[in-house]
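*Asks:* Give me the fold of what follows.
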Amino acid sequence: MRIGYFLSTEEYTPAELLEQARGAERAGFEALWISDHYHPWTDAQGQSPFVWSMIGALSQVCQLPVTTAVTCPTVRLHPAVLAQAAATSAVLHSGRFVLGVGSGEALNEHILGDAWPQADVRLEMLEEAVEVMRELWRGGFVNHHGKHYTVEHARIYTLPDAPPPVYVSGFGPKAVDLAARIGDGFVNTSPDAELVRRFRENGGGDKPCQAGFKAAYAPSEEEGVRIAYERWPNAGVPGELSQVLPSPRHFEQAGELVRPEAMKDAFVCGRDTDAHLARIEEYAKAGFDEVYVANTGPNWQGLLDLYQREVFPRVR
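*Replies:* The predicted model follows:
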């Protein structure tokens, strides 16, 4: 299994993210995930740099493959614009770039005043957006007049040797089926073997399946729980709230209903090597090919050191 590091743009400054990327490569991580947000989930997280600037900068500080986990090419950014951003990113990273896409959250996508569609419509928009991007990556001028998007006389001149792979995020049956039908890979965040099985049996075959989990490295489990609850109470918010709440303050309000003990399920808290190995094993048994770990809080160097010193020798 490939083990990567997840860069949380919601929580760290651009300089910190670049330093984490350098450190992850030195520690032996094999790839990077990076989130795409306009807002953090909560004000306690406190950051949200523009992901496409960060992806360009990452190409200059390390050689690790990069996947967006995930970006939404439907509302905040038109797919024709995002197609250009992804093409340039693939050129900068010499083909080591994967465009991970999903149907998005109102938290990031509502900012221009557009209506936030229902889930079925969002999936329909995502499918058309991927079609538009792939058409543009083939080169030449593109005219597209679809149900949701219009493109007129558009051509991307800076193209990679091969189009960037598109991995599709899916958490419900319809989204997983869409990922299996149109995706070059599958993205998720839970060790759910049923979702992996559905993806593979409905058209995904042996395409790569990526997943990620969160950690809060600290001297003790209790301190890790405290950090995780302070920064990410939204990790315990259930159901579809993560897709429909529009503001960090709404996630903070919903987070008040989450008990700190819930962080023990949502995060690997503390510095116990066996706990990290057990979480990685959950994803391996579920059938994922790649897993990415994100740290929350100030102790990210401790997590990198732990993986280099104790996790990687036992996994590999």
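
*Asks:* switch to C-alpha atoms for all contacts and neighbour counts from now on
*Replies:* Fine.

*Asks:* Just give the closest residue to residue 303, not the sequence neighbours.
*Replies:* residue 217 (5.7 Å; Cα to Cα, 6 or more residues apart in numbering).

*Asks:* Can you verify my assumption that that neighbour contacts residue 295?
*Replies:* Yes - using Cα atoms under 8 Å, residue 217 is in contact with residue 295, at 6.7 Å.

*Asks:* for comparison, sequence B:
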Amino acid sequence: MVRIGYTMMTEQTGPSRLVRDVVHAEQVGYDFSVISDHYFPWLDSQGHASYAWAVLGAAAQATSRIPLMTYVTCPTFRYHPAVVAQKAATVQLLSEGRFRLGLGSGENLNEHITGQGWPGADVRQDRLAEAVGIIRALFGGGYVSHHGEHFEVASAKLWDLPPTPPPIGVAVSGDRSCELAGRLADLVIAVEPNADLLAAFDRYGGTGKPRVGQVPVCYDADRSQAVARAHDQFRWFGGGWKVNSELPGTAGFAGASAFVRPEDVAASLPCGDRVEDFVEAVRAYTGAGFDEVALIQVGGDHQAAFLDWSERTLLPALREL
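*Replies:* Prediction:
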């Protein structure tokens, strides 16, 4: 049976509300939760971008059952991998073993702020592979020094280590990232229901490992309101990852999505309250081979109604998958 997750989307909701929402998600029966780790929203209309790791610490204390996960953290520009290892170990301790560390090669939108430039995808993947090695070494305990092509680590040690290190997931969008994930990760992460990505992950060593997808949805009893909100805040989503990883700011995403129509967005993600549409969106992922799917409810002020509807209607329907 597919596991259904809830997304704390930092780009559309402030930090206190994010914690209250994940508590609500735990109460209504979601199987796990994920959180985005952004410095910028995708569009100005989303309006938020709080520090995901502070939210995770609060969420770990406010909840007792629901697993937590970054979806995803880039450990190569804005954060040094040795610092990511410390953050992840701390959240694993605070959550008493409920945390998974999702990693990816990042987006220019969030990583440009440190002024290190934005190299090509091949360099970004190389940096990610090196970062995963550093994080795993620190999870192993003891002092770690590393003199690599992209990173230096001088006598680092994690003084507060959990009994079990957090599993590491890697986000994939093409063959190179699938090779990296299959070789280095404990689970795979994707934002499209692409069976070819999972086949490549398996080919490179991922067979039998969990596979986690994510799908945006926009619940509202008034479908026209749902479509308008999805267009206002989520029209950037259809650009595809090769575009989304390169644009440097919200103005770029606004320009790239300027000609996306509300009906285009409505055709790409379920809007309204017809549960069959939501089930079909998740079925695309289960059919591709995903065993976990996290939902993003579009609209920061519309989480409570969505979560209540989830308990009554959506989650029972999705359990049938």
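
*Asks:* now what about the TM-score between them?
*Replies:* Once superposed, the chains reach a TM-score of 0.97 (TM-score structural alignment, normalised by the length of structure 1), with 316 aligned residues with a Cα RMSD of 1.2 Å.

*Asks:* thinking again about what came up before, looking only at neighbour counts, state which of residue 217 and residue 295 of structure 1 leads.
*Replies:* residue 217 (30 against 26; other Cα atoms under 10 Å).

*Asks:* Identify the residue of structure 2 aligned to the more buried one.
*Replies:* When structure 2 is aligned by TM-score structural alignment, residue 217 of structure 1 is paired with residue 219.

*Asks:* State the three-state secondary structure for the aligned partner of residue 52 of structure 1 in structure 2.
*Replies:* Residue 52 of structure 1 maps onto residue 53 in structure 2 when the alignment is built from TM-score structural alignment. Three-state assignment for residue 53 of structure 2 (DSSP: H, G, I helix; E, B strand; the rest coil): helix.

*Asks:* And residue 153 of structure 2, by the same measure?
*Replies:* Under three-state DSSP, residue 153 of structure 2 falls in the strand class.

*Asks:* Also the one 5 residues further on?
*Replies:* Of the three states, residue 158 of structure 2 takes coil according to three-state DSSP.

*Asks:* what's the match of residue 217 of structure 1 in contact with, if anything?
*Replies:* 226, 270-273, 297-298, 306 (Cα atoms under 8 Å, 6 or more residues apart in numbering).

*Asks:* Top of those by number of neighbours, please.
*Replies:* So for the contacts of residue 219 of structure 2 (other Cα under 10 Å), the most neighbours sit at residue 271, 29 neighbours.

*Asks:* That residue matches what in structure 1?
*Replies:* Aligning on TM-score structural alignment places residue 271 of structure 2 opposite residue 269 in structure 1.

*Asks:* so what's that match up against?
*Replies:* 215-218, 220-225, 228, 263.

*Asks:* what about the counterpart of residue 86 of structure 1 in structure 2, which SS state?
*Replies:* Under the alignment (TM-score structural alignment), residue 86 of structure 1 maps onto residue 88 of structure 2. Under three-state DSSP, residue 88 of structure 2 falls in the helix class.

*Asks:* Please tell me how far the residue nearest to residue 29 of structure 2 when sequence neighbours are not counted sits from residue 317 of structure 2.
*Replies:* Among residues not flanking residue 29 of structure 2 along the chain, residue 311 sits closest, at 7.0 Å (Cα to Cα, 6+ apart). Going from residue 311 of structure 2 to residue 317 of structure 2 by Cα to Cα, to the nearest Å gives 10 Å.

*Asks:* Also residue 227 of structure 2?
*Replies:* Distance of residue 227 of structure 2 to residue 317 of structure 2, computed by Cα to Cα: 22 Å.

*Asks:* quick one: which of those two has more around it?
*Replies:* More crowded of residue 227 of structure 2 and residue 317, by other Cα under 10 Å: residue 227, with 24 against 14.

*Asks:* Help me confirm that the more buried one comes into contact with residue 262.
*Replies:* Yes - with contact taken as Cα under 8 Å, residue 227 of structure 2 and residue 262 are classed as touching, separated by 6.3 Å.

*Asks:* How many residues are close by residue 258 of structure 2?
*Replies:* 11.

*Asks:* just checking, what residue in structure 1 corresponds to it?
*Replies:* Counting by TM-score structural alignment, residue 258 of structure 2 lines up with residue 256 in structure 1.

*Asks:* Just give me the match in structure 2 for residue 159 of structure 1.
*Replies:* By TM-score structural alignment, residue 159 of structure 1 lines up with residue 161.

*Asks:* ok, that match to residue 122 of structure 2 distance?
*Replies:* From residue 161 of structure 2 to residue 122 of structure 2 the distance is 32 Å (Cα to Cα).

*Asks:* With residue 301 of structure 2 instead?
*Replies:* Applying Cα to Cα to residue 301 of structure 2 and residue 122 of structure 2 gives a distance of 39 Å.

*Asks:* try residue 307 of structure 2
*Replies:* In terms of Cα to Cα, residue 307 of structure 2 sits 40 Å off from residue 122 of structure 2.

*Asks:* who has more neighbours, these two?
*Replies:* The residue with more neighbours, out of residue 307 of structure 2 and residue 122, is residue 307; 25 against 12, by other Cα under 10 Å.

*Asks:* Which residue ranges of structure 2 form helices?
*Replies:* 15-28, 52-62, 81-94, 108-111, 121-139, 175-184, 195-201, 223-234, 241-244, 250-256, 262-268, 275-288, 303-309, 315-319 (DSSP state H).
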